[in-house]
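In: Have a look at this prediction, sequence included:
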Amino acid sequence: MAPTPARLPLKKGISLRWLPFFFIFLQSVLYGFGDPISKAAYEVLPVFSLLTVRYGIAFLFLLLIFNKRVVQGIKAASLKDWLLPSLCIGGSYVLSNIALELTAATSVAFLRSLSTIMTPLLALAVYRKKFGKKHVPVQLLVIVGLYLLCGQGGLSAFGLGEILTLISALLLAGSLIFGEKALDRVDPVTLTALQALTSFVLALVCAFAFDGGMQLGAATPMVWGIIVYMAIGCTVAGYLLQNAALGHISSRTVALLQCICPVLTALFSRILLDERLSLLGMVGAVIILLCVAAETLMKDDA
């Protein structure tokens, strides 16, 4: 069987070694911009009604653009190839949104970022995939940076919201390690479409369970614009960039690189919402950026 596009080797020059890292940086830019602008939409629409439309648009867009490729890919893929990474990524976002209703956003942001540590541990537990000791200090230091940026002493209680966030972080780690494995057999565009479809189904179930059904009547043209950006920019492009990167660098590296997302969220929040970082937050952001820079310079081996 021919290799999937995500697994094709990069042969056209040393500069392409950095392409997977750029994919995750671009994904973080898309998410970082999407976080502050999505606040306006969440103030108008129930969260799961919004997510249902977001993922529905994303799947239909992929089906429209890559119709033949997606249909053929779905026919060729077996259930065991794509179900776990799809359930993990959909479940992660659903649970994190439930957690936001139960606890502080800073707690959710920090605890969900613990997927950075959970990813290599889960890979070790499931696939016996070891990682070099040289990566451990970077992994631990980035958690310190994330705590300064997102936590800043805000974890004064530990309840259901925090538990759901930790489960969300574990599921996010699962989406990376199972997604990395799935790309040995599943086309990345097909995997992205199946992940969007699974997320749509989970969000739809939650919309009826928690929102009392689909509630879209209050949506304004601006809100619809935000939803389209979240669907095309964050879901379609975000998932595709992640799956493309997983074809060339490990799930552990992807998880750590994604820690730049809270930094970019803080930057865009400063620009768009005039939200200012504290001194500790700025120190945390610098630590994260230094850790990401160090990780990109290390060889991605055991």
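Out: Good, I have the coordinates. None of the values given here were measured: they were computed from a predicted structure.

In: C-alpha from now on. contacts and neighbour counts both.
Out: Will do.

In: From residue 123, how far off is residue 184?
Out: Look at residue 184 and residue 123: by CA to CA, to the nearest Å, they are 16 Å apart.

In: Sorry, slip of the keys, the one I care about is residue 241.
Out: As for residue 241, its distance to residue 123 is 21 Å (criterion: CA to CA).

In: if I pick residue 213, what's in contact with it?
Out: 49, 207 (CA atoms under 8 Å, 6 or more residues apart in numbering).

In: Please enumerate the strands of the chain.
Out: Read by DSSP state E, the chain holds no strands at all.

In: Please report the distance of the residue sitting nearest the centre point of the chain from residue 254.
Out: Nearest to the geometric centre of the chain sits residue 172, at 6.9 Å (CA atoms, centre = their mean). Distance of residue 172 to residue 254, given as CA to CA: 11 Å.

In: any chance you could map the helices in the stretch 1-150 of the chain?
Out: Applying DSSP state H, counting those that start in this stretch to the stretch 1-150 of the chain gives helices spanning 19-42, 47-65, 67-76, 79-100, 105-112, 115-127, 136-146.

In: What angle do helix 136-146 and the fifth one make with each other?
Out: Taking axes from the mean of the first three to the mean of the last three CA atoms, to 10 degrees, one finds helix 105-112 and helix 136-146 inclined to each other by 170 degrees.

In: Pasting the second one now:
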Amino acid sequence: MEVSRVQRKSTRLSITEPMLLLVAIFWGTSYGLTKEALLFTSVFLFIAIRFSLTFILMLPILINDFRQGLNRDWRVAVPTGVILSAIFFCEVLGVSQTTASNAAFLISLSVILTALLEVIINKRNVSILLYVLAIASITGVFMLTRNTKEQFSLNTGDYFILIAACLRAIMVTTTKRLVVNREIATTSLTALQSLIVALSSLVITGFYLPLEDIHIPNKVEFWFIIMYLVIFCTLFAFFAQNYAVRRTSPTRVSLLMGSEPLFGALFAVIWLQESLSFIQMLGGVIIVVCVITTSLKVKS
């Protein structure tokens, strides 16, 4: 029996961590794709379309979860959905007004912020090694995203991204605190959060845009981007995050997903034919080492 438990735990860890790394890969590609999608529509309408489609696709699963009595504590999705709305408002507004390198660096601050919040909110002792890895990861991100030809400075978009990084840390830590020992399926949590983001985006869109000025884009490129973001960067990503945060520490979740700037840089090199300097490549290596180390050495 004891061997069986150990085997189950080992299997769970082997599933959780690759899922989070896939999230990092998909989110790494989302910055450039979001910028491209915003050429066709406004920030809040873009968010509304993305998350409305996410909710519609998950609606059959949500209904089935309720029929099976898996969602007695569905109300916990409300506060996390509100925080998620704020994250996306700040993140997409930031991406539309700043460079990809500044956005990647600032959003990665959520790694170390999560470690600090975990101590304060969840009253959990975080290992020194985890702090070291978080700081090293941030250093790697800075090296990876630093443009040596330009002076680093903060504009309006950068401040939005910085706020989003703080909210990401709050989101991961709060979700862990709210969902522990609660009866709500991970799929339902993802669907309800998406509904809250979609509704709040639609309300804001209707508030500042007259109805006759709200137009759904009809370009094929826009809808290809939207479906990619919905399926891989929203549906899969938030299911994986909600799944993982219930099975490991919030700091570990954030650190593993903190490798997304590395994959963003690789996407830029392969898809956009951009080049990386030696310092940027070294920063990428540091991030990969931190991710591998936290997967193998750090206990949640």
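Out: Thanks, I have the structure now. As the structure is a prediction and not an experimental result, all values here were calculated from the model.

In: Just give the TM-score of the two.
Out: TM-score for the superposed chains, counting by TM-score structural alignment, normalised by the length of structure 2: 0.87, backed by 292 aligned residues with a CA RMSD of 2.5 Å.

In: Under the alignment, what does residue 28 of structure 1 map to in structure 2?
Out: Applying TM-score structural alignment, one finds that residue 28 of structure 1 aligns to residue 24 in structure 2.

In: how deep is that match tucked in, by neighbour count?
Out: Using other CA atoms under 10 Å, residue 24 of structure 2 has 24 neighbouring residues.

In: Next, the contact list for it, please.
Out: So residue 24 of structure 2 contacts 256, 257, 258, 259, 260, 261, 263 (CA under 8 Å, 6+ apart).

In: How about residue 23 of structure 1, nearest residue that isn't a chain neighbour?
Out: What sits nearest to residue 23 of structure 1 in space, not counting adjacent residues and going by CA to CA, 6 or more residues apart in numbering, is residue 241, at 5.3 Å.

In: Surely the one you found and residue 27 touch.
Out: Yes - the pair formed by residue 241 of structure 1 and residue 27 meets the contact definition of CA atoms under 8 Å, at 6.3 Å.

In: Distance check, the nearest residue to the match of residue 28 of structure 1 once chain neighbours are set aside against residue 140 of structure 2.
Out: Ranked by CA to CA, 6+ apart and with sequence neighbours excluded, the top spatial neighbour of residue 24 of structure 2 is residue 260, at 4.2 Å. Going from residue 260 of structure 2 to residue 140 of structure 2 by CA to CA gives 12 Å.

In: Likewise for residue 224 of structure 2?
Out: Residue 224 of structure 2 is 32 Å from residue 140 of structure 2, by CA to CA.

In: which of the two has more neighbours?
Out: Between residue 224 of structure 2 and residue 140, counting by other CA under 10 Å, residue 140 is the more crowded of the two (28 against 13).

In: Who's the closest spatial neighbour of residue 219 of structure 2, skipping the chain neighbours?
Out: residue 40 (7.9 Å).

In: aligned partner of that neighbour in structure 1?
Out: Using TM-score structural alignment, residue 40 of structure 2 sits opposite residue 44 in structure 1.

In: you'd agree that match is up against residue 217?
Out: No - in this structure, residue 44 of structure 1 is not within contact of residue 217 by CA under 8 Å, at 9.5 Å.

In: neighbour count winner among those two?
Out: Taking neighbours as other CA under 10 Å, residue 44 of structure 1 and residue 217 compare with residue 44 leading, 16 against 8.

In: In contact with the closest residue to residue 249 of structure 2 other than its chain neighbours, which residues?
Out: Distance criterion CA to CA, 6+ apart; nearest residue to residue 249 of structure 2, sequence neighbours excluded, is residue 300 at 5.1 Å. Applying CA under 8 Å, 6+ apart, we find residue 300 of structure 2 in contact with 248, 249, 252.

In: what about the last one, neighbour count?
Out: Same thing as residue 252 of structure 2. Other residues near residue 252 of structure 2 come to 25 when the count uses other CA under 10 Å.

In: swap in residue 20 of structure 1?
Out: Other residues close to residue 20 of structure 1 by other CA under 10 Å number 20.

In: Distance of it relative to residue 257 of structure 1?
Out: Separation of residue 20 of structure 1 from residue 257 of structure 1 (CA to CA): 10 Å.

In: again, but for residue 106 of structure 1
Out: 20 Å.

In: Which one's more surrounded, those two?
Out: Counting neighbours by other CA under 10 Å for residue 106 of structure 1 and for residue 257 shows that residue 257 has the greater number, 24 against 18.

In: my read: the more buried one touches residue 24, true?
Out: Yes - counting by CA under 8 Å, residue 257 of structure 1 touches residue 24, with 6.6 Å between them.

In: what does residue 171 of structure 1 align to in structure 2?
Out: When structure 2 is aligned by TM-score structural alignment, residue 171 of structure 1 is paired with residue 167.

In: Excluding covalently adjacent residues, which one is nearest to that match?
Out: Nearest non-adjacent residue to residue 167 of structure 2, counting by CA to CA, 6+ apart: residue 87, 5.9 Å away.

In: Repeat that for residue 62 of structure 1.
Out: Spatially, and ignoring its direct neighbours in sequence, residue 62 of structure 1 is nearest to residue 193 (6.2 Å; CA to CA, 6+ apart).

In: isn't the one you found right next to residue 61, touching?
Out: No - under the criterion of CA under 8 Å, residue 193 of structure 1 makes no contact with residue 61, lying 9.1 Å away.

In: ok now do residue 61 of structure 2, which residues does it touch?
Out: Neighbouring residues of residue 61 of structure 2 by CA under 8 Å, 6+ apart: 187, 188.

In: What's the separation between it and residue 86 of structure 2?
Out: Per CA to CA, residue 61 of structure 2 is found 25 Å from residue 86 of structure 2.

In: same check, this time on residue 251 of structure 2
Out: With CA to CA as the criterion, residue 251 of structure 2 and residue 86 of structure 2 are 21 Å apart.

In: Chain neighbours aside, what residue packs nearest to the counterpart of residue 63 of structure 1 in structure 2?
Out: The pairwise alignment with structure 2 assigns residue 63 of structure 1 to residue 59, based on TM-score structural alignment. In space, and not counting its chain neighbours, residue 59 of structure 2 is closest to residue 191: 7.1 Å by CA to CA, 6+ apart.
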